[in-house]
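**Q** compute the structure for the input listed below.
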Amino acid sequence: MAAPRMILQNDFNLALREPDGRAWITFKCTGQESVHSHLRATGLSETGPVVTGSDGFSVQQLGDRSISVIYENDDTCMTRHFIAPAATYTSIHNQRKSIHCLDVSPGGLGVSTDTQGLLKVWETQSGDVRRQLDGHFGDVYTCRFFPSGVVILTGGADMQLKVWSAETGQCATTMKGHLAGILDTAIVDRGRNIVSCGRDGTARLWDCGSQQCLGTIETGGGNVNCCALQSVCDDINLGSPVIAASDKEVGTQDKLLALGCDGRALQGYGLHSRTKVFDLDCHDAVNTCAFISEMCLVCGTQDGHITVTDIRNVRVPLKEWKESRNAILSMCPYKGGFFTSTGDGSCFYVNKNHDTILELCGSDCDPVYRTVTDGRFIYTGCRDSNIRKYSLKDISDCVISTT
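**A** Now for the predicted structure:
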């Protein structure tokens, strides 16, 4: 059964500050008739607009960029917190091009790529573009910062991995070996080794210094859409290598590599041993996966299912449910839970108890392809070409003030 949800007008924060402003709101639950209503600005107080609801909706709290709404009927009592962007960057990418991927560094830089194949480095504070990285041919599907925050790793349809200086825009290294487009990457520790996966059904371990592929994992599951890497404790048997590892392989011994495959599977491998640790059957193609703790892994599928599992016993999920929001497209770990985005423009937070408590507004039904954080803000990349920036302080204040 699909999870119940509350949907609020994407620009509610602007609409409710107009005289007699209104913002539409909907409650949806499988097996019940949807309830459509409005929140209304009915006056002013010393702290701002007074907003009221009807048809079972009531406003619990209102901030500059946030609102908390309760919906109650005979069978349901649900609270949702909605957060508007602190900033929307509309000019980093062409307005007719979707954003494939983005990442941000705590040092104040962002990197993103679009369906025109353009790769941009920009300032997270202002959205000002610093430089364009030229060198890939065709679409660039993945971009991420190394832990230093001044080096960038990218991969794309041209089957190449590239390492760039964010400061100069120069490409320092190119790695070749995939037989089809590269869809995702992960960085081992500080980045001497990296992992890539792609449409050739493989994941590959690389040494950046020598541009050498140190090992290949064949999944047998079609496209490998996503990967995630985590250090795990000795309780998890990661297997033993069949052949001795290269001396260029550094920091892989305790790493578990999770791979999400088109073949309806989430697979886990010991990165050092290349040995399969688990193989979890999923409802559909796995689009995204992330470790939300040392032992907890979450994945999302093309048909909208989310599965949270303990890697010590993946066949008995901690929680599994279906969202009525279209495909699950990205996941970003945060405080024991995760933000996730979907194909209908939703972006929401699931806490460590696996409850959905908060929604990020802004996209008007356009898919949100990526969600990342620099520790102070959440950033999203959308099909409408906009990069939206949400304050984690707004999120924390909204949740704390209503608990």
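
**Q** could you use CA atoms for every contact and neighbour count after this?
**A** Noted.

**Q** can you tell me how far residue 168 is from residue 153?
**A** Separation of residue 168 from residue 153 (C-alpha to C-alpha, to the nearest Å): 14 Å.

**Q** stretch 127-135: end-to-end distance?
**A** Termini of stretch 127-135 sit 23 Å apart (C-alpha to C-alpha).

**Q** and stretch 328-345, by the same measure?
**A** Stretch 328-345 end-to-end distance (C-alpha to C-alpha) = 10 Å.

**Q** what residues does that stretch touch?
**A** The contact list for stretch 328-345 (C-alpha atoms under 8 Å, 6 or more residues apart in numbering) reads 287-293, 299-306, 325-327, 347-354, 363-373, 382.

**Q** quick revisit: between residue 168 and residue 153, which one's more packed in?
**A** Higher neighbour count among residue 168 and residue 153: residue 153, with 24 against 12, using other C-alpha atoms under 10 Å.

**Q** could you also give me the structure for this second sequence? I'd like to compare it with the first:
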Amino acid sequence: MPLPQALSASPTHSPSALHTTPSPPVPAEQSRAAPLRMVPGQFLPGRGAVAGALAHWRALSPSSSASAPRGLTGRKEAEGGVAASARWRRRCASRATGIRRWGGYCPAGSLPRAPAPFSCRALTAALSLCRRDEGEAWLSCRSPGKPTLYGSLTRRGLSTEGVPDIAASEGFVVGEVTKKSILISCPRENVSTKFLAPYTTFCRIHQKSITCLDISSGGGLGVSTSTDGTMKIWQAANGEIRRLLEGHVYDVSCCRFFPSGLVVLSGGMDAQLKIWSAEDASCVVTFKGHKGGILDTAIVDRGRNVLSCSRDGTACLWDCGKSACLGVIADCGSPVNGIAVGTADNSLNLGTPEKAPSEREIGTEGKILLLAREDKKLQGVGLQSRQPVFLFVGSDAFNCCTFLSSTYILAGTQDGNIYQLDVRNTNTPIQVIHRSGAPVLSLLTYRDGFIASQGDGTCFIVQQDLDYVIDLTEADCDPVYKVRSMVCCPRQYIKG
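**A** All right, here's what the predicted structure looks like:
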């Protein structure tokens, strides 16, 4: 089975227990990170952190929990999160503008009920620390209630195959090392993470921060939006720009391909939703009706109907063929930051429509719409019935949400929590994962696990049966706003 690729968007550039069969909810578990950090540079034990400008690696443990130390990178941080880095609606200027691509790392596996989240941030590629003989990176590993463990990595040379020979100081273990990845463990804390460096970076697509991206179903094309005011279609293989999509008045906040891979859906701060031809860059449909900027979109089945959510607090269903609004699915009274649509479990009562659905509604039956709301609420609504299914109150504003299955969902908040919920009983989360205080900006179901990205540049992959988390490096503390996957190219990943 080909290994999907991961796409994520950052200003330059999903771990939780997964269950695919119904099971009773279990008590919530609050899981915090036990970060393993590596940075070439000066060692500053008095500040409880490490500083450096070349690399910053991180790791986590299934059983450890801790908030990250305050960083020394010139940005104020709390619990490992960059305070100045909020979701794109509150973003700061960023230096990075690249879209990066990673090679595959391992076979698939199965995730434990309480996986191994951890908190930290990446400064550059994992293997950049040891590009010269005797290059050195400092390490620190922290767990709550325990003294911080410090150490270092040193490159002693290269093998005949060109792979770095890296040794760790006492308390740390270097596992598998390749030209693009390194596995580091801290046995004392049962901490282990594989850090993956990108093999390609697309730097010329946009001039400023990338706020959203997607990849076509066939894997040949990418589409992305930026704070430079542009939305572009490009070749996923080499980053060559193919089309410039022009028509929104203000910033374009979200974009995605239709299942065909030939049509693009976008939403902007001009409160308009547009459909574009990827072949000739023409705008074929414009939807108007929202009173505030559009923050996210979703496509129902094959794309006869689409969904949008807005700053005006509404989520709307649209008919692409008639260029008309089929109805307001929910009016929340608070901005809706993200949505996701999925098939509901058969045992879930989605309610009954108050009036017969329009014949123009295609594929809405049996679907549930998730709403990630600014007022700290995650809401489930029957897509066809328009009836509320559940309402869960979190610790802070919800930024994103996704389905793990017809039963289990994930949702990320502004204060860094990732909630796993059973839609049949949302009174108590299955677990709450907390890697850092940085906002959770994107969540994506990935094989038998998920990919998540945060406002401190963290982008990580959790899969079942792995005793370590995969960390995609080089975000350099810049927020990673969006993650996408592709299955066309075996053993590869892409993020932006």
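
**Q** let me see the TM-score of these two.
**A** Once superposed, the chains reach a TM-score of 0.89 (TM-score structural alignment, normalised by the length of the first structure), with 377 aligned residues with a C-alpha RMSD of 1.8 Å.

**Q** picking up where we left off before, and the contacts of stretch 328-345 of the first structure, which of them are buried?
**A** 287-293, 299-306, 325-327, 347-351, 363, 365-373, 382 (16 or more other C-alpha atoms under 10 Å).

**Q** among those, which lie within strands?
**A** 287-291, 299-301, 305-306, 347-350, 368-373, 382 (DSSP state E).

**Q** neighbours of the residue nearest to residue 41 of the first structure when sequence neighbours are not counted, just the number please.
**A** Closest residue in space to residue 41 of the first structure, ignoring its immediate chain neighbours: residue 51 at 4.4 Å, by C-alpha to C-alpha, 6 or more residues apart in numbering. Residues lying near residue 51 of the first structure (other C-alpha under 10 Å) number 23.

**Q** who's in contact with the residue mapped onto residue 51 of the first structure from the second structure?
**A** Under the alignment by TM-score structural alignment, residue 51 of the first structure pairs with residue 166 in the second structure. By C-alpha under 8 Å, 6+ apart, residue 166 of the second structure lies in contact with 130, 153-157, 174, 177.

**Q** mind checking the SS state of residue 166 of the second structure?
**A** strand (DSSP: H, G, I helix; E, B strand; the rest coil).

**Q** how much space between it and residue 327 of the second structure?
**A** 60 Å.

**Q** same question, residue 257 of the second structure
**A** 23 Å.

**Q** comparing the two, which residue is more hemmed in?
**A** residue 257 (25 against 15).

**Q** map the more buried one across to the first structure for me.
**A** By TM-score structural alignment, residue 257 of the second structure lines up with residue 145.

**Q** same check on residue 213 of the second structure?
**A** Aligned partner of residue 213 of the second structure by TM-score structural alignment: residue 102.

**Q** just give me the neighbour total for its match.
**A** So residue 102 of the first structure, with other C-alpha under 10 Å, has 26 neighbours.

**Q** residues in contact with the nearest residue to it once chain neighbours are set aside?
**A** Leaving out its chain neighbours, the residue that sits closest to residue 102 of the first structure by C-alpha to C-alpha, 6+ apart is residue 112, at 4.0 Å. Residue 112 of the first structure sits next to 99-103, 119-121, 143 when contact means C-alpha under 8 Å, 6+ apart.

**Q** in the second structure, which of these still touch?
**A** Here is what carries over to the second structure from the contacts of residue 112 of the first structure, by both residues aligned by TM-score structural alignment, their matches' C-alpha atoms under 8 Å: 99-103, 119-121, 143.

**Q** ok, which pair from those residues is furthest apart?
**A** Farthest pair in those (C-alpha to C-alpha) is 100 and 121. Separation: 14.2 Å.

**Q** where is the longest helix in the first structure?
**A** Ranked by residue count, the top helix of the first structure under DSSP state H comes out as helix 392-401.

**Q** list the buried residues in it.
**A** By 16+ other C-alpha under 10 Å, the buried positions in helix 392-401 of the first structure come out as 392, 394-395, 398-399.

**Q** identify the farthest-apart pair in those residues.
**A** So, those by C-alpha to C-alpha: farthest apart are 392 and 399, at 10.6 Å.

**Q** about what we covered before: quick one: which of the contacts of residue 166 of the second structure has the most company?
**A** Busiest of the contacts of residue 166 of the second structure [other C-alpha under 10 Å] is residue 153, holding 25 neighbours.

**Q** what does that residue correspond to in the first structure?
**A** Checking TM-score structural alignment: residue 153 of the second structure goes with residue 39.

**Q** same deal with residue 316 of the second structure?
**A** Aligned partner of residue 316 of the second structure by TM-score structural alignment: residue 204.

**Q** could you check how far whatever residue of the first structure lines up with residue 283 of the second structure is from residue 114 of the first structure?
**A** Aligned counterpart of residue 283 of the second structure in the first structure: residue 171 (TM-score structural alignment). Separation of residue 171 of the first structure from residue 114 of the first structure (C-alpha to C-alpha): 19 Å.

**Q** repeat for residue 164 of the first structure
**A** For residue 164 of the first structure, the distance to residue 114 of the first structure - C-alpha to C-alpha - is 17 Å.
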